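> generate coordinates for the sequence data below:
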Amino acid sequence: MKHNITFVLSDIHGEYEKFEELMKHWNSETMNLAILGDMIDRGENSLKVVQKIMQLKKKY
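Modelled structure (predicted):
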């Protein structure tokens, strides 16, 4: 479903906990979600970040 508001994230850099905290502000009922780049690298949980994004893509 298309919405007028888009929630945009980028530069997650493997910081899974921070990513989860930010995602609390996204409402799938009223907002689109766009995740730009730099999902991995630097942080300790790059794999978890990629897995979460893949789950989101499959669900939405």
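
> switch to C-alpha atoms for all contacts and neighbour counts from now on
Noted.

> next, the buried residues of the longest helix along the chain.
Looking across the chain with DSSP state H, the single longest helix is helix 46-59. Judged by neighbour count using 16 or more other Cα atoms under 10 Å, the buried positions of helix 46-59 are 46, 49.

> next up, for comparison:
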Amino acid sequence: MGIGKKLQNIGHIAEGKSKESTGKAVGNESLEMKGKAEKIKGMVKHAAEKAKDALKH
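Here you go, the predicted model:
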């Protein structure tokens, strides 16, 4: 996995976690759901990159 893609995916995960936490703290369900979606998006992309790398080797 390229370092750029890895950092981008980790960034999505971190940003999603922060949005989710903020949404919970202020009682904003919409922000909480957007955060969960972004976190999951980052996790799925990260897993896909890892699988792609495993097939290369």
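
> and the TM-score between them?
Put the two chains on top of each other and the TM-score (TM-score structural alignment, normalised by the length of structure 2) is 0.38; 35 aligned residues with a Cα RMSD of 3.0 Å.

> output the contacting helices and strands for the longest helix of structure 1.
helix 16-23 (3 or more Cα pairs under 8 Å, 6 or more residues apart in numbering; DSSP states H and E).

> in the helix it packs on, which residues are buried?
Buried residues in helix 16-23 of structure 1 (16+ other Cα under 10 Å): 16, 19.

> could you give the angle of that helix to helix 46-59?
With axes from the mean of the first three to the mean of the last three Cα atoms, to 10 degrees as the basis, helix 16-23 of structure 1 and helix 46-59 are set at 30 degrees to each other.

> I'd like the next helix or strand past helix 16-23 of structure 1.
strand 31-35 (DSSP states H and E).

> next, the angle helix 46-59 makes with that following strand.
Computed by the same axes, to 10 degrees, the angle between strand 31-35 of structure 1 and helix 46-59 is 140 degrees.

> who does strand 31-35 of structure 1 touch, helix- and strand-wise?
Judged by 3+ Cα pairs under 8 Å, 6+ apart, the packing partners of strand 31-35 of structure 1 are strand 5-9.
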